[in-house]
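Enquirer: What follows is a predicted protein model with its sequence.
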Amino acid sequence: MRASGAIASLKDPIVADARRRLAAGAGESGACFLADGARMVRQAIEARSAIHVVFFLDGVEQDEDRQVLDLARQANLPCHLLQPGIFFKVLDLGYRTSVGCLAVVSRPPPAPLEDLPADACLLAGQSIQDPRNVGVLIRTADAWAATRAVFSADSADPWSRPAVRSTTGSIFRVPLTLSGDLGGELKRLRDRGLAVVGSSAHSRRPVWELDLRGPVVLLVGNETAGLPPDLLDLCDQAARIPMTGSAHSFNVTVAAGILLYECQRQRAGGWGTSA
């Protein structure tokens, strides 16, 4: 903690550097994203994420923020107090919240899709536009211990604040890949023995009839349009999730959760029985 007290200027080199890193786009040198709130910052530290700096609201009044400060110091992370006006400028919301600490975290490099385990289960999303859906998909992948989460490059940024907050911390645990050629990635994964299973309301086969016990990619599509024909053609099988009510479709995050649940159910010995 800086001996001179809380930082009071956006021009301070520490604050200016953090804001520059947060403004950098994916692939730019030093690009970072923001983890805000004690629970998120704690998870970033516990996951040993590459944290550039941790900021605390001057006074550190909340118990959970003080606990995070102790944890950050134990991890030898740079910690600084910010005056309220500066703190909420870094948070960049235009209004004040109850948040009392922030971590500026380096965007990780894309997770490699090689050297996958024999029981690999990947969750892939094509053109997922809502950052909150991207975040919940990452959280869902984490809940079912998916090996990777893969998104097409035209999906919402998984390191944007709405996406990161929607992961509730799973962003620090799930290896992510953004692909400029999702179809090409799927072909390469198929060539290496992974089955590609797409979610489609037009399939005749309910998801529990498909064998998901082997290495698999579970593929979900855009919130409105679903999977395009070219990606459906790449699927080894398409899975239908039966609905008995009046809704037209499931939200993409719900569909992904059902697919991942069925995969884990079968691997736990439930293959050959309906859900």
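Expert: Thanks, I have it. Residues are numbered from 1 along each chain as shown.
Enquirer: Every contact and neighbour count from this point should use C-alpha atoms.
Expert: OK.
Enquirer: What helix or strand is the nearest residue to W159 once chain neighbours are set aside located in?
Expert: Closest residue in space to W159, ignoring its immediate chain neighbours: F33 at 5.9 Å, by Cα to Cα, 6 or more residues apart in numbering. F33 belongs to strand 32-36 when assigned by DSSP states H and E.
Enquirer: Next up, a structure to set beside the first:
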Amino acid sequence: MVQTDKIEGRNPVMEALKAEREIDKILVAKGAAEGSITKIIGIAKDRGIPVQQVERQKLDQLSESHAHQGIIAFAAAHSYVDVEDILKAAAKKGEDPFIIILDEITDPHNLGSVLRTANAVGAHGVIIPKRRAVGLTAVVAKSSAGAIEYVPVAKVSNLAQTIDKLKEKGLWIIGADMDGEKAFYESDLTGKLALVIGSEGQGIGRLIKEKCDFIVNIPMRGEVSSLNASVAAAVLMYETMKQKATKR
């Protein structure tokens, strides 16, 4: 059973920070930033942990202990890795890096499903942004059906800069979007590559799209104009696995 990812109350949150637990974000009640909460906010900012000011009523709704003292932290259900660790994992297997980049995916079920498929196709890791995206929550862990234990996830401050670094390492960056030049199955998805999947509502952001080497589309013949993000990711991942296997 996956434990709750919420840490409630000033002392528990401070202790979690002292113990260097992986924290995805911290919610603080508006007007509660004093004393120990001010210290917590300072530590969080130093570590790049997002802190959001919310109405106290929001914390009341989220609280399971009903003693949140104006602060709730969301701990990661699993540790994050560095992007370099993902590249090393590929090198250790003697394989070309195969990475999934998720641009602002906010639905935990989608992230969990992507991790599950990434494990199934042998992808070496997943990269997510620190802000405006879901992290490794308990819901993600459950949705991944255990894949969270096997698929390394890197959480980065700047997705665009990370893509530039991957390009320097020789990776091709391939985005999936409705306005892609070619259908995904007409495109070369072999070699060192990272697939970029956009958010559920907005797709890939403009800056990230500009960083892609090329964009592929998934043809849609029905009335619905787009696929769920995790389904789109699965379609592309399996095509990549097929092409890599065929090229060997």
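Expert: Ah, there it is. Worth saying up front: this structure is predicted, and the values here are computed from it rather than measured.
Enquirer: can you count the residues close to the residue nearest to W159 of the first structure?
Expert: Other residues lying near F33 of the first structure total 26 when counted by other Cα atoms under 10 Å.
Enquirer: what do you get for S249 of the first structure?
Expert: When neighbours are counted by other Cα under 10 Å, S249 of the first structure registers 17.
Enquirer: now do the one 4 residues further on
Expert: The criterion is other Cα under 10 Å. On that basis, T253 of the first structure has 23 neighbouring residues.
Enquirer: Tell me the secondary structure at it.
Expert: Following DSSP: H, G, I helix; E, B strand; the rest coil, T253 of the first structure is assigned to helix.
Enquirer: mind listing what it touches?
Expert: Going by Cα atoms under 8 Å, 6 or more residues apart in numbering, T253 of the first structure touches N133, V136, L137, T140.
Enquirer: quick one: the counterpart of it in the second structure and V114 of the second structure, what's the gap?
Expert: Applying TM-score structural alignment, one finds that T253 of the first structure aligns to S230 in the second structure. Distance of S230 of the second structure to V114 of the second structure, computed by Cα to Cα, to the nearest Å: 5 Å.
Enquirer: Please apply the same query to N228 of the second structure.
Expert: 11 Å.
Enquirer: Look up the closest residue to Y238 of the second structure, ignoring the ones flanking it.
Expert: In space, and not counting its chain neighbours, Y238 of the second structure is closest to V121: 6.5 Å by Cα to Cα, 6+ apart.
Enquirer: Double-check that neighbour against K242; I have them as touching.
Expert: No. Counting by Cα atoms under 8 Å, V121 of the second structure stays clear of K242, with 9.2 Å between them.
Enquirer: Quick one: the residues in the second structure that the host helix or strand of V41 of the first structure pairs up with.
Expert: In this assignment (DSSP H and E), V41 of the first structure forms part of helix 38-46. Using TM-score structural alignment, helix 38-46 of the first structure lines up with nothing in the second structure.
Enquirer: what about the alignment partner in the first structure of N119 of the second structure, which SS state?
Expert: Correspondence of N119 of the second structure to the first structure, assessed by TM-score structural alignment: D142. For D142 of the first structure, the secondary-structure state derived from three-state DSSP is helix.
Enquirer: For D142 of the first structure, list the residues it contacts.
Expert: D142 of the first structure neighbours (Cα under 8 Å, 6+ apart): S170, R173, V174.
Enquirer: separation between the residue mapped onto the last one from the second structure and S143 of the second structure?
Expert: Structural alignment places V174 of the first structure opposite V151 in the second structure (criterion: TM-score structural alignment). V151 of the second structure sits 13 Å away from S143 of the second structure, taking Cα to Cα as the criterion.
Enquirer: same check, this time on D103 of the second structure
Expert: 19 Å.
Enquirer: out of the two, which sits in the busier spot?
Expert: Counting neighbours by other Cα under 10 Å for D103 of the second structure and for S143 shows that D103 has the greater number, 23 against 20.
Enquirer: quick one: which of the contacts of D142 of the first structure is nearest to G27 of the first structure?
Expert: For the contacts of D142 of the first structure, the residue nearest G27 of the first structure by Cα to Cα is V174; the value is 18.8 Å.
Enquirer: That closest one against W144, yeah?
Expert: No. In this structure, V174 of the first structure is not within contact of W144 by Cα under 8 Å, at 10.7 Å.
Enquirer: More neighbours: which of the two?
Expert: Legend: neighbour count by other Cα under 10 Å for V174 of the first structure and W144, higher for V174 (21 against 14).
Enquirer: R190 of the first structure maps to what in the second structure?
Expert: Checking TM-score structural alignment: R190 of the first structure goes with K167.
Enquirer: Give the full set of residues in contact with the closest residue in space to that match that isn't next to it in sequence.
Expert: Distances taken as Cα to Cα, 6+ apart put I173 closest to K167 of the second structure, at 7.3 Å, once the chain neighbours are dropped. By Cα under 8 Å, 6+ apart, the residues touching I173 of the second structure are I163, K167, L193, A194, L195, V196, K211, C212, D213, F214.
Enquirer: list the contacts for the last one?
Expert: F214 of the second structure makes contacts with I173, I174, G175, G180, E181, as judged by Cα under 8 Å, 6+ apart.
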